[in-house]
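Undergrad: Fold the following.
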Amino acid sequence: MFKKWTKGIALCCTAALLGALAVGCGGGAPAGGEKKPAETQTQASGDYIQTIKNRGYLIAGVKNDVPLFGQLKAGADKPEGFEVDIMKELAKKLFGDESKVKLEKVESATRIPMLQNGQIDIVAGTTTITEERKKQVDFSDVYFMAGQSLLVKKDSPIKSVTDLKGKSVSTVRGSTSAKNIREKAPDAKVDEYATYTEAFQALKLGRAEAMTTDNSILMGFATDEPDYVLVGGLFTEEPYGFGFQKGHPEWVKYVNDFMKEMKANGKYDELYKKWFKQDPPK
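TA: The predicted model follows:
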């Protein structure tokens, strides 16, 4: 009898001690799911710029397969390009140190979901501003104006979109280029690839007779591969903007003001000439 009574007291004490420890540690995860990271909770509170500063570095989504804009070359450990350099300048503006940026790889099909999921603070990934995309994310002012064109082998009979009837054309999944080319050349066979590198490889290997996307992107491939040329002129306008998760107007304004500063102090022109070997259009 005494043994049973003392055993019961011990169990009660143990339960009470465990309960007190649980309260002292915050009670664990909220009911119905995992505890949210502190960063996510801060983002919801309003000042996204302070969230980035508290973290200690910027997270920027950039392309890894687009020459001149964001390209990870063989043997390199980080991508390089016009947009990459602008993100480094943005990190310098935020932290006084251009190295305070984490460059996350994005593709045309993943860049908007990654913004919406809070995986990146900003996307600098040759993203055309469209009304449809404005429903999903917020955009900065235009920082680069491109237009869609065609890339072909030098001896190709294709000279414009009117020559694409019955021809195979490679482009990138999740881009405006696929939609545009189907409208401009409805009788062409359009194959979509995950990356620009894969779309260009399809052209090189003969699986496609032309590649289509923004002229600025095609120029990069033509620079690296002189046996290929741009034809057909421009048949769309593609205004590029930086993308942001919705709900952070102060962050969008900060970046717009930063870009105005870059243009006023000559840094934008310097980077533009570094990558495109010409002055930016006025």
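Undergrad: Please count neighbours and contacts with C-alpha atoms only from this point.
TA: Fine.
Undergrad: what are the ranges of the strands in the stretch 1-150 of the chain?
TA: Applying DSSP state E, counting those that start in this stretch to the stretch 1-150 of the chain gives strands spanning 58-62, 65-66, 70-71, 101-105, 122-124, 138-139, 144-146, 148-153.
Undergrad: Need the residues that contact the third one.
TA: It refers to strand 70-71. Strand 70-71 is contacted from outside by 62-65, 79-84, 125, using C-alpha atoms under 8 Å, 6 or more residues apart in numbering.
Undergrad: Take those residues and lay them out in JSON lines including distance to Pro37.
TA: Below are those laid out as JSON lines (distance: C-alpha to C-alpha, whole Å):
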{"residue": "Val62", "distance to Pro37": "24"}
{"residue": "Lys63", "distance to Pro37": "27"}
{"residue": "Asn64", "distance to Pro37": "28"}
{"residue": "Asp65", "distance to Pro37": "31"}
{"residue": "Pro79", "distance to Pro37": "29"}
{"residue": "Glu80", "distance to Pro37": "31"}
{"residue": "Gly81", "distance to Pro37": "32"}
{"residue": "Phe82", "distance to Pro37": "33"}
{"residue": "Glu83", "distance to Pro37": "29"}
{"residue": "Val84", "distance to Pro37": "28"}
{"residue": "Gly125", "distance to Pro37": "27"}
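Undergrad: Show me what the longest helix anywhere in the chain is in contact with.
TA: Secondary structure of the chain per DSSP state H: the longest helix is helix 2-24. Outside helix 2-24, the residues that touch it by C-alpha under 8 Å, 6+ apart are Gly28.
Undergrad: Tell me the buried residues in stretch 246-265?
TA: Along stretch 246-265, these residues count as buried under the neighbour rule (16 or more other C-alpha atoms under 10 Å): 248-249, 251-252, 255-256, 258-259, 262.
Undergrad: Can you point out the buried residues in stretch 138-154?
TA: Residues 138-141, 143-153 are the ones in stretch 138-154 that count as buried (16+ other C-alpha under 10 Å).
Undergrad: here's the other one to compare against:
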Amino acid sequence: MVLSACKGQSVFKNGSFEVAKMWKKLLAGAVLTGLSCSLAFAGSTLDQIKSSKQLTIGYRESSVPFSYLDGNQKPVGFSMDLCAQVVDKLKQSLNAPQLTVKYLPVTSANRIPLIQNGTVNIECGGTANSLERQKQVGFSVATFVSHTKWLTKTDSGINNAKDLKGKTVVVTQGSNAVQFAKEINEKDGLGLNIVQAHDHAESMLMLQSGRAAAFMEDDILLAAKKADASNPNQFKFLPDSYNTLAYGLMVPKDDPEFKALVDKTLSDMMASGQFTQVYKKWFENPIPPRNANLNFPLTQDLKDRIAHPSDKVPS
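TA: Have a look, this model is predicted:
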């Protein structure tokens, strides 16, 4: 039996009207769970955008400096500026100068499902590319390279990861750090009590309030939280550094046309020097809302990616 029509039509091969009614009920249930027929058969992302004249950008509310809310509750950041260039490219390529852009806040936990079900067309946050995530979504060429580290209080008496033995540590739900912390805990026999916070802001609050002895995350996200603290000197990095992570803008899986447009936009920015200027704006200068300066110059890893744009996952 093959379903051959979509919008309320009872057209089946080798079936009866009663079977058709059964399928209509099943389809109605699918719509309620977000798996609507329009999404399932809508075609490529570019087709959807061209047809609807609308692009939905997913952004993070507290992933400084990639995407976060400024003092006016407006989403801003490094990734948001990159995505603004993608929007301009889309308007030109699709001949759609009046393209409407919607902004939807996403979290570590729901960002991948929202890309998968078509609610979000592109996620402009601080998401690390990985082989595991590539099974679910696509990624642009790398826009940043980071390493996973621990942040703790300066007066904690903790000087390296071994000093965390038996203590409570925090990671952000949905982050790569969740699995890394578990692996390190098991490998080094640290006996950690690993708790998961809703977002990076809550993770930092748990560290600041003493409910966690350390916060594990990508170094740049930790640097941002440290710089934004009322007393940045209250916090320090542990010397332990783990894996290398390449960030990218997240896009739908198996959609080569849309990914190619995003990649070309970024690659052109890298070749022209525009990418580096946008980077300096957010990583080497005072940024809103508190005019904190991350003082995080381009690393050699990122310089290499700028010279040779790639979505390759670091080994």
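Undergrad: Drop the TM-score for these two in here.
TA: Overlay of the two chains. TM-score (TM-score structural alignment, normalised by the length of the first structure): 0.81; 254 aligned residues with a C-alpha RMSD of 2.6 Å.
Undergrad: need the contact list for the closest residue in space to Ala202 of the first structure that isn't next to it in sequence.
TA: Of all residues not flanking Ala202 of the first structure in the chain, Ala208 sits nearest, at 5.4 Å (C-alpha to C-alpha, 6 or more residues apart in numbering). Contact partners of Ala208 of the first structure, counting by C-alpha under 8 Å, 6+ apart, are 167-170, 202.
Undergrad: what do you get for Ile181 of the first structure?
TA: Ile181 of the first structure sits next to 190, 212 when contact means C-alpha under 8 Å, 6+ apart.
Undergrad: Check Asp191 of the first structure too.
TA: Going by C-alpha under 8 Å, 6+ apart, Asp191 of the first structure touches 168-171.
Undergrad: element containing it?
TA: Element membership for Asp191 of the first structure (DSSP states H and E) is strand 189-193.
Undergrad: Walking through the first structure, point out its helices one by one.
TA: Using DSSP H, the helices of the first structure run over residues 2-24, 38-45, 48-55, 82-95, 111-116, 131-134, 176-184, 196-204, 215-224, 249-264, 267-276.
Undergrad: would a markdown table of the ones you listed with distance to Lys102 of the first structure be doable?
TA: Shown next, in a markdown table, are these (distance: least, C-alpha to C-alpha, whole Å):
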| stretch | distance to Lys102 of the first structure |
| --- | --- |
| helix 2-24 | 36 |
| helix 38-45 | 16 |
| helix 48-55 | 11 |
| helix 82-95 | 9 |
| helix 111-116 | 14 |
| helix 131-134 | 24 |
| helix 176-184 | 27 |
| helix 196-204 | 22 |
| helix 215-224 | 23 |
| helix 249-264 | 17 |
| helix 267-276 | 20 |
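Undergrad: ok, for Gly166 of the first structure, nearest residue in space, not its chain neighbours?
TA: Gly166 of the first structure sits nearest to Ala188 (C-alpha to C-alpha, 6+ apart), 5.0 Å away.
Undergrad: What is the neighbour count of the counterpart of that neighbour in the second structure?
TA: Aligned counterpart of Ala188 of the first structure in the second structure: Leu192 (TM-score structural alignment). Using other C-alpha atoms under 10 Å, Leu192 of the second structure has 18 other residues around it.
Undergrad: any idea how far Leu192 of the second structure is from Leu266 of the second structure?
TA: According to C-alpha to C-alpha, to the nearest Å, Leu192 of the second structure stands 40 Å off from Leu266 of the second structure.
Undergrad: For the contacts of Ala208 of the first structure, name the two members farthest from one another.
TA: The most widely separated members of these, counting by C-alpha to C-alpha, are Lys167 and Ala202 (13.2 Å).
Undergrad: Aligned counterpart of Phe200 of the first structure in the second structure, please.
TA: Matched across to the second structure, Phe200 of the first structure falls on Met204, judged by TM-score structural alignment.
Undergrad: how about that match, what does it touch?
TA: By C-alpha under 8 Å, 6+ apart, the residues touching Met204 of the second structure are 215, 225.
Undergrad: circling back to that earlier point, ok, the match of Ala188 of the first structure - contacts?
TA: 164-169, 185.
Undergrad: let's see 6 Å
TA: Residues near Leu192 of the second structure by C-alpha atoms under 6 Å, 6 or more residues apart in numbering: 166-168.
Undergrad: next one: Asp138 of the first structure
TA: By C-alpha under 6 Å, 6+ apart, the contact set of Asp138 of the first structure is 243-244, 246.
Undergrad: Run a quick neighbour tally on the equivalent of Ser156 of the first structure over in the second structure.
TA: Structural alignment (TM-score structural alignment) places Ser156 of the first structure against Ser156 in the second structure. Ser156 of the second structure: 14 surrounding residues under other C-alpha under 10 Å.
Undergrad: Thanks a lot, catch you later.
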